[in-house]
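>>> The sequence isn't on hand, but the structure is:
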């Protein structure tokens, strides 16, 4: 199998796609191009490791415009990832152990419950570019955002502000706002909300760095997403971390849309703290256990403010019940309660799939996959193209995700010149699953673990039908 090259620019990706199409003697919108790309895909076999809903599964009771027995085209892994086929076996086996062993299941293999977090720590750390001591599964995402701020938002009279982005995800906004209120500050004064330049959809790294340089002396914490949920924009986490540290600020990231989606190097970048959910690109299931990162440089700092619970205590002496804290080192020392076993097992089922590849390999495919979608839309469905070929050129769309592959992950966000709900309904009736967000954004997320180039082609052709 030939595989895909590692490409870093829009131009090189489109040149590659045009070359493949030319070699096959087909047009860019020809199904045969998608088939050729799928045949070159080294990760194509991973699709079989996931449960793909059929069109009838997702459109029960709906009037359908497609063969209901076919697999749907699932392009919303940025909201909820598909179920790995290994999940059910792990869960059922553990339910059986619970039925047969009761409390003794805490100590019995194949997966003892007492140290359950160990089954996901190493692989989770690898996926976010961390050391095992820096990562722990615990709680839900927003809880972990709050715990991060308990420790790393330490306001003083002169340094009390938090930097976040305009149009932040509500959980981040509420968490920041409530932390500021909790410490007795006025959110209007303590929250620095960054907006993109007028007329632009996302932030320029130089503008973020300049803001930090200008206001950093009054900033306690920079708190940003790794990937912006609405536009799919990837923040330059390395440059932002460097700028924040140069001004004496702590820096943390909400990686909900980044973990399992883009290459991360949290340890090497020196990020202080991060949190992420696992039910999107990490496919752990709805409401799955979240992840938490604290850099190794803080691993043994017992003076760092934090909330404590029984699971913060060293596991070797935890059952001494002395009420004399023997704090665990690293991220594990930020745990409060024992993690839910079934959620850890569900996460493990997905991480077992990730273990057979790497974020670099996934990135290589993701860039070609998303670049293919971008090329099809730009060549056939933008305003300029529609004006040349369509009787009704008032129906068109605009991509509001960066064209630079390094500044996006497995997502394109689209805006439409006509009511987007109409488009969404027509796509769904044909078994194509996307999602809608603020201001009529449609988010389309071809996940490289299980989406194919034929999926992208089918989405494009189905979308094209809605413009007629």
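Now that the structure is in, tell me what you want to look at. Everything numeric here is computed off the predicted structure, so don't read it as measured data.

>>> alpha carbons only for contacts and neighbour counts from here, please
Noted.

>>> ok now the helix ranked longest in the chain, how far from the chain's centre?
Taking DSSP state H as the criterion, the chain has its longest helix at helix 359-380. Relative to the chain's own centre, helix 359-380 is displaced by 17 Å; criterion: Cα atoms, centre = their mean, to the nearest Å.

>>> Please point out which parts of that helix sit buried.
Under the neighbour-count criterion of 16 or more other Cα atoms under 10 Å, helix 359-380 has 359, 361-378, 380 buried.

>>> here's the one I want to compare it with:
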């Protein structure tokens, strides 16, 4: 049972939140999304009517959903776009690949990935041809490493990544090294945080390690935003430093895309990959994205006695990466499409792309990433203010491990709880209808997503958090 909290201490914050929400020029975006209600998150069935958990829960009161860093909520227009896709399939069958329908906003399926890349390019700061919407995050990392990790056991063979990287990144790096017949003990270098308690890594730390291993490093894989701490790395500075040392760098942007503005082309990033189900709200397990800088996808042609030969690097090739003009000629010779599209392998899920593009429409309504970033900074700063207003007894039970500098973080604040409090605190938050993310053994991650969260959500979270935290401490 959650502990009672003196709610009067939060009345000023609640009034402030109402004012801030009323003045917010992007507040209308919240109406574009389905926010689960408190009744929804306690229900054990899909349909309404299951009141077994709490007969007094208001069916219309939204829960406090601050988990967009794990899974974004559903845009309301997603269902409409999916139904339009279903209608095309039902009425056109295979013709849906090529036949535009006058009363549908959806492109023919053959062009669905092109449309998604066009909508995605402004979000990552890329030229349209540098973006491909394809596969999933870890698969895309493997495809990029297969193309650009070319180790020489007697020269450059190491891969640098952070020691606290998301496990899939570790698995991908380990398997790539082993695939080339090398040993992780000699070919994998991890960046360790110099801080025992809070694993923040400075740009200087990263540059120092690059310098130390520059002579024999072939590839660097780093996150744009570190999933555990919420730290935003200095992507342009680190990229430039790596490239000045002749090292190819790939960025995992899972927690950065749709969260912070990116300028991948202008920052001269070599390549990047991301998922679309977090801040991009594409849906669970939705299709991923990849960026390949235009200079890294150039196709060279050489003339030989037997005619011209095209060289397109070590990429793994597949049918959908073939030039669209010749794709359906079914020729055995691979002619890669221009840019990142030439790194595609299989034909993408149009169902996934349709869901993703529904959310990307909302990003266009918002006016792009810059206004969203400004709103995000205000929301996260207000969340900090609310946390600082908690009782002294409650504040002793946790600390924030995310950098306090707004330029070094995205929407997420990671809170490190005192030992033994996590499970009971999460139970108490759930009792209040608060949905957030946990990372065992001690961290909760709270992410006010700028597209749909508001200032009132920040107050609701902190009220529930103090109650749950104090109750967890008393129950120890």
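Structure received. The model shown is predicted, which means the values in this text are computed figures rather than measured ones.

>>> returning to that earlier point: counting by contacts, list what the longest helix of the first structure packs against.
If contacts are counted by 3 or more Cα pairs under 8 Å, 6 or more residues apart in numbering; DSSP states H and E, helix 359-380 of the first structure sits against helix 10-24, helix 383-389, helix 453-466.

>>> Dump the ones you listed into CSV; add distance to residue 304 of the first structure as well.
Shown next, in CSV, are those (distance: least, Cα to Cα, whole Å):
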stretch, distance to residue 304 of the first structure
helix 10-24, 44
helix 383-389, 54
helix 453-466, 47
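
>>> right, and the secondary structure at residue 358 of the second structure would be what?
Secondary structure, DSSP: H, G, I helix; E, B strand; the rest coil: residue 358 of the second structure is helix.

>>> tell me the contacts of it?
Applying Cα atoms under 8 Å, 6 or more residues apart in numbering to residue 358 of the second structure gives the contacts 75, 77-78, 81, 282.

>>> again, only this time at 10 Å
74-82, 116, 280-282 (Cα atoms under 10 Å, 6 or more residues apart in numbering).

>>> Tell me the most packed of those, by neighbour count.
Counting neighbours by other Cα atoms under 10 Å, residue 280 comes out on top of the contacts of residue 358 of the second structure with 31 neighbours.

>>> so what corresponds to it in the first structure?
When the first structure is aligned by TM-score structural alignment, residue 280 of the second structure is paired with residue 282.

>>> quick one: its match and residue 347 touch, right?
Yes. Look at residue 282 of the first structure against residue 347 with Cα atoms under 10 Å: they come within range, at 7.4 Å.

>>> what is in contact with these two at once?
When contacts are counted by Cα under 10 Å, 6+ apart, residue 282 of the first structure and residue 347 have 124, 288 as shared neighbours.

>>> Mind telling me what residue 210 of the first structure corresponds to in the second structure?
Aligned by TM-score structural alignment, residue 210 of the first structure pairs with residue 208 of the second structure.

>>> gap between its match and residue 331 of the second structure?
49 Å (Cα to Cα, to the nearest Å).

>>> okay, those two: which has more neighbours?
Higher neighbour count among residue 208 of the second structure and residue 331: residue 208, with 13 against 9, using other Cα under 10 Å.

>>> Does the more buried one fall in a helix, a strand, or a coil region?
What three-state DSSP gives for residue 208 of the second structure is helix.

>>> do you know which of the helices and strands packed on helix 359-380 of the first structure lies nearest residue 288 of the first structure?
Of all those, helix 453-466 sits nearest to residue 288 of the first structure, with 26.3 Å by Cα to Cα.

>>> The closest one - contacts with which helices or strands?
Applying 3 or more Cα pairs under 10 Å, 6 or more residues apart in numbering; DSSP states H and E, one finds that helix 453-466 of the first structure makes contact with helix 31-40, strand 73-74, helix 359-380, helix 420-429, strand 432-433.

>>> Save these as TSV, and put in distance to residue 219 of the first structure too.
Formatted as TSV, the entries for these read as follows, by distance: least, Cα to Cα, whole Å:
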stretch	distance to residue 219 of the first structure
helix 31-40	48
strand 73-74	41
helix 359-380	33
helix 420-429	39
strand 432-433	41
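
>>> With respect to residue 134 of the first structure, which of the ones you listed lies nearest?
Taking Cα to Cα, helix 359-380 is the member of those nearest to residue 134 of the first structure, at 18.6 Å.

>>> Superpose on the second structure and give me the mean offset of that closest one.
Helix 359-380 of the first structure, aligned to the second structure and superposed, deviates on average by 1.2 Å (mean Cα distance after the TM-score superposition for the first structure).

>>> Thanks a lot, see you next time.
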